[in-house]
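A.B. asks: Coordinates for the following, if possible.
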Amino acid sequence: SRGRGDEQRHRGKLTVTRALSDEDDSRARSLAALRRAREKEKRHHMEAGPSAKQVRDVIVPEAITVQDLANRMAERGADLVKALFKMGMPVTLTQTIDQDTAELLVTEFGHNIKRVSESDIDIDTSADVDAPETLKSRPAVVTIMGHVDHGKTSLLDAIRGADVVSGEAGGITQHIGAYQVTLPDKSKITFLDTPGHEAFSEMRARGANVTDIVILVVAADDGLRPQTIEAINHTRAAGVPMIVAINKIDKPEAKPQKVREELLQHEVIVEDMGGDVQDVEVSATKKTNLDKLLEAIQLQSEILEIKANPDRPAEGTVVEAKLDKGRGPLATVLVQRGTLRVGDVFVAGASSGKVRAMIDDKGRQVKEAGPSVPVEVLGLSAVPAAGDAFTVVENEARAREVASYRQGVLDKKRTTSAPVSLENMFANHASTTAEVPLVIKADVHGSIEAIVHALNRLSTDEVKVRILHSGVGAITESDVTLASASGAPIIGFNVRPNAKAREVAERNKVEFRYYDVIYHLTDWVKSAMAGELGPEIIETVVGRAEVREVFPAGKKDKAAGLLVTEGVIRKGLNARLTREDVIVSKTTISSLRRFKDDVAEVRAGLECGVMLADTNDIKAGDMLEVFEVEERARTL
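C.D. replies: From the prediction side, this is the model:
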């Protein structure tokens, strides 16, 4: 007799539909039946005529590609190209057309046009004002200004020393350039450190925009100097209140009263003389009257009633930016209103990104930063400029749109120059202006900006500086190639060349100049321009070594275990410690040992231990470069 299996076999394949359906005998429609039904439906539609065309509102910016316009109109790109051909405009899909042409196309296809100008894309913060009831008080942002060597940094260090909470965070502030101090009554003050040379007036002029109060540091034994006056003018232009800190009062030749009288010439009238500017006599080295200075800042900030809304998307300013080899582009951001959180999408100048991590002035990772808090932000697409606005936006598409618009504006500014006619082309060639070409690399963006600004100011009618390229980071092979093609020296400000760049430079005889003080750099360029080159300071690199391990030595010092990679290392020579080709410290070798013995020198291929004078910032993987300095009179 037939089994049950035979019966099952006749029922056909078990499909999902059949398994789920209740009726036992319902059969799934075959593919052919489905196809026939579809054909029938299509024929029916054809007879009924085409469906009504959908009319769209098409947003058209000042310039748009044909393909992009087709997407916005939901039409085929080929149809748009065909229509343009009929109008006598042979174009491709990727070609850009202007607003008027786009309008013709949009109306031709029966849609409505909405024109927007490019500038609508940019973020306009002026219209976005917070309601008074949302504002809460925030810490004051204080910028310290003054002349070189009047003790700005030592005053900052003294204040930071008075701030016991800060712990051992000395090294961080050099990078971040901004930090918070907590006062005994738990209130906070944010300090911005602006370097002292006049070339930093660019950054200073920008720094004053984020500042609530300026502390003007004047040395009691030196009085007012050119940069002091410059700082007064910047502060006045920014409309920011000022507190005068008369420093170095512990010196016997200090004359604080004379400083007050000199300030009168520049219409800065201190309270003792019947004015409204507070002045405090301080000594950074002896830590005298620092509490009075902090009190003066608190008093001034109470008068100003500094407030911001913390409950909104963050806005701020980039104080400093640099390229880090391990972490990519970094920016120190001072939040001005709102709260910045990890994961926020933002635009900073012409670069966009997402906050991957934030590091505060103590070197700790933080999850959020409120108004007046300075943080280092990781996650940018490129290095922004110091002084750029930092704004959190709703999504990545918006961030990219704003960044690309701003980049376009910058490119346009850079590439649009006066139209060249034959006459002025020949006039340019005939001009007798001598040029000093330079390639400049520095460790942070602010330094680059200041150096370029300072060098451009040196140009005269007879001779001018031509900066072929300036950038952040170590000196690379491409920099050397560019310099050798034009016979330009390469200036490294706190950075060194990598090994490949050194090799190419030796082959092509490219000159490297290294500086860490901006006015030594400008003095050298000045003398190079004048042709009055002073004695040539020749650095002969004697040897290089790699730090393999670091050991504690004594209470504070550290010893480094080195492998000498080339040349020799001698005791007492000058040395440079570099980390990823950026100079960490300049020092000298104070002791040199092999095993337990003190030795005078160690040759390549051997290992040794060294103690470096005046530095504790040593890490495994750093490179040590040892050099001799020799002054030689120039012969032309």
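A.B. asks: CA only for contacts and neighbour counts going forward, please
C.D. replies: Will do.
A.B. asks: The helix or strand hosting residue 523 packs against which elements?
C.D. replies: Element membership for residue 523 (DSSP states H and E) is helix 518-530. On a contact count with 3 or more CA pairs under 8 Å, 6 or more residues apart in numbering; DSSP states H and E, helix 518-530 meets helix 445-458.
A.B. asks: Now the helix or strand just after the helix holding residue 523: buried residues?
C.D. replies: Going down the chain from helix 518-530, the next helix or strand is strand 536-552, by DSSP H and E. Residues 542, 543, 544, 545, 546, 547, 548, 549, 550 are the ones in strand 536-552 that count as buried (16 or more other CA atoms under 10 Å).
A.B. asks: one more to put side by side:
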Amino acid sequence: MGIRIYQLADELDLENKELIDILQELDIDINSHMSTIEEDTADIVRDMFEEEETEEESLENVIEVEDVLTVKELGEELDVKPNKLITELINMGTMATINQDLDMETMEELAAEYGYQIKEVEGEDEEEDIYGLVNDYEDKEEDLELRPPVVTVMGHVDHGKTTLLDAIRKTNVTEGEAGGITQHIGAYQVEVNDQKVTFLDTPGHEAFTSMRARGAQATDVAIIIVAADDGVMPQTVEAINHAQAAEVPIIVAVNKIDKPNAQPEKVKQELTEHGLVVEEWGGDTVTVPISALKQQNLDELLEMVLLTAEMEELKANPNRPANGVIVEAELDRGRGPVATALVKNGTLNIGDYIVAGSAHGRVRAMIDDHGQRVEKAGPATPVEVLGLSDVPSAGDILEVMPSGTNARDIAEEREEEKRARELVDHKTAVNLDDLFEQIQQGEIKDLNIVIKADVQGSIEALKESLLDLSTDEVQVNVVHGGVGGITETDVMLASASNAIIIGFNVRPGTNARKTAEKENIDIRTYRVIYRAIEDVRKAMEGLLEPDYKEVVIGEVEVRDTFKVPDVGMIAGAYVTDGIIKRDAELRLLRDGKIIHEGKISSLKRFKDDVKEVREGYECGIGIEDYNDLKVGDVMEVYEYEEIKRTL
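C.D. replies: Below you'll find the predicted structure:
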């Protein structure tokens, strides 16, 4: 007994024509949907579709991964809350944060707990790295020479990183410079057994995670410092992960062995839980017990650094155009943009045309870690570089270009591409005061933030801490971070990307402030990083309750200064915007950075004391208990306005 085509098509949820086409491919003679086929033939077709369904069901439990996922991203793929995954990781002996990357093995183990498989796939054409190397030189073996190793010291806060670096710097300066002041430029060189070693002084606080990641990738040897009385801590694990991800040899310095409660053997045991098995236990991880405070065994630690570096056979070609990495950067009023660069290959010379990120220029001067001007810097040498058009970001690649035009064109292309990537669609204006309500109503899924600060390190600190505030309901994103005052361009970027602006030790200029009012952009400025973090956290939780808000009422430009006996320094000033009131608060800005906050001590028009001065008029202003006034300074005058709350 057979079955008609239309009946089988209905059973398999197919169109009649689809089933006829399948049967014809099997060389079965079919005239129409009314034709009848044998049950054996029908079973063959049924088996075909059962296999496809099984294959589809299997695929539903497979997560395709191109690269590593964070705990949060894996949670989204598994439809499991990140906190639950963190608990699972703790049970597996791994401490992790919500934004921590997971390796393939760990992802597979976690996924299996929830009935999923991880499948590693090759990604399609990845987005072009707009900041990558432009010139790819191929060095001949005979052109390569041994170079100094670059070392990064990483570890948990208070485990002695700074003490260790200071001890190494003081006891290993080059001959003739003992007792001299070593300039702090974020990196420096010391001499060990007549060999140079470069140290990257990366920040040690947990908020600088990405800086540590960049440091590890720019380094040849990582010293992980662990306090013998405290053991392996979350930041220690982060440091280990960064060094392992960068495939950098690790030396563990077990510090504070002079303390009575030191337990170095316990530290070694804890290290094994994170894949570091010490040599005396049959592994390949070098450990050195030290006391950074009492300078015990520092020579042995440095000898291990040299031995490890020797095994790596670190070489570079000094006779080619240089490239390197930006370690730190800031805007200096007297010198302009200043960047600490670590030359990785080639030699950087005075007069070279350079590009770093979206900044470009010509090397005007170079200063080494002893404050001395130098004409050139070879491989693994850290120097301060003057002559860039703008402040680059830490981690940007610095590269010598054939001409100034070439460097400028590349920098401009990168800036345009960067802005294009940063601009995203937005639906509703966001501000911290109403953030919780917008979250509850589902209007806000992403909290975008533009960060401006006085130095690059502060940007990194704010960025990492803010990203850690992300929850299941809201993803915190930093769409832009830059050094310098808050500009009109920053406000327009915030408007286009529906972001709030957070300024640290910087303020918006007059045009930026007016544009922000017009575009309804929320600008928050801070002098203490944790207050910024707390405000955002409280806003997300609906706990931010400001009773007063700051209102800028006027702006003054210092055009002259003169000293008055028994009074102090007075600024001859011009009111460029708004009104100046005698009893208002005052903030002194220099190059967009906050230099001082205080009160007006005197306000005069000619020789007369006045209560206020309006826009377009000159005046004399004194600041209470402050005399460091310079021509070009800007005084921002503000007062606090009470917020009336409705019940």
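A.B. asks: TM between them?
C.D. replies: TM-score of the superposed chains, computed with TM-score structural alignment, normalised by the length of structure 1, equals 0.59; 459 aligned residues with a CA RMSD of 5.1 Å.
A.B. asks: The stretch 51-200 of structure 1: helices as residue ranges?
C.D. replies: With helices called from DSSP state H, counting those that start in this stretch, the stretch 51-200 of structure 1 shows them at 66-73, 77-86, 99-108, 152-162, 170-176.
A.B. asks: Redo the ones you listed as a markdown table? Include distance to residue 119 of structure 1 and mean neighbour count.
C.D. replies: Shown next, in a markdown table, are these (distance: least, CA to CA, whole Å; neighbours: other CA atoms under 10 Å):
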| stretch | distance to residue 119 of structure 1 | mean neighbour count |
| --- | --- | --- |
| helix 66-73 | 19 | 20 |
| helix 77-86 | 27 | 16 |
| helix 99-108 | 14 | 17 |
| helix 152-162 | 41 | 18 |
| helix 170-176 | 33 | 16 |
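A.B. asks: any chance of these in JSON lines, plus distance to residue 240 of structure 1?
C.D. replies: Shown next, in JSON lines, are the helices of the stretch 51-200 of structure 1 (distance: least, CA to CA, whole Å):
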{"stretch": "helix 66-73", "distance to residue 240 of structure 1": "48"}
{"stretch": "helix 77-86", "distance to residue 240 of structure 1": "56"}
{"stretch": "helix 99-108", "distance to residue 240 of structure 1": "44"}
{"stretch": "helix 152-162", "distance to residue 240 of structure 1": "19"}
{"stretch": "helix 170-176", "distance to residue 240 of structure 1": "23"}
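A.B. asks: And these: which comes nearest residue 247 of structure 1?
C.D. replies: helix 152-162 (8.2 Å; CA to CA).
A.B. asks: Now do the helices in the stretch 301-450 of structure 2.
C.D. replies: Applying DSSP H, counting those that start in this stretch to the stretch 301-450 of structure 2 gives helices spanning 404-422, 435-440.
A.B. asks: What residues of stretch 355-368 of structure 2 count as buried?
C.D. replies: Going by 16+ other CA under 10 Å, stretch 355-368 of structure 2 has these buried residues: 355-363, 365-368.
A.B. asks: Translate residue 376 of structure 1 into the numbering of structure 2.
C.D. replies: Superposed on structure 2 with TM-score structural alignment, residue 376 of structure 1 falls opposite residue 384.
A.B. asks: Name the residues that touch stretch 242-255 of structure 1?
C.D. replies: With contacts defined as CA atoms under 8 Å, 6 or more residues apart in numbering, stretch 242-255 of structure 1 is touched by 150-151, 213-222, 235, 256, 259, 277-286, 293, 296-297.
A.B. asks: okay, that stretch sits on what stretch of structure 2?
C.D. replies: Going by TM-score structural alignment, stretch 242-255 of structure 1 sits over residues 250-263 in structure 2.
A.B. asks: what's around whatever residue of structure 1 lines up with residue 312 of structure 2, how many residues?
C.D. replies: Using TM-score structural alignment to pair residues, one finds that residue 312 of structure 2 aligns to residue 304 in structure 1. Using other CA atoms under 10 Å, residue 304 of structure 1 has 13 neighbouring residues.
A.B. asks: related to what we said a few turns ago, what about the contacts of stretch 242-255 of structure 1, which are in strands?
C.D. replies: 213, 214, 215, 216, 217, 218, 219, 278, 279, 280, 281 (DSSP state E).
A.B. asks: Confirm that residue 479 of structure 1 lies within a strand, as I assumed.
C.D. replies: No - applying DSSP: H, G, I helix; E, B strand; the rest coil, one finds residue 479 of structure 1 to be helix, outside a strand.
A.B. asks: All set, thanks.
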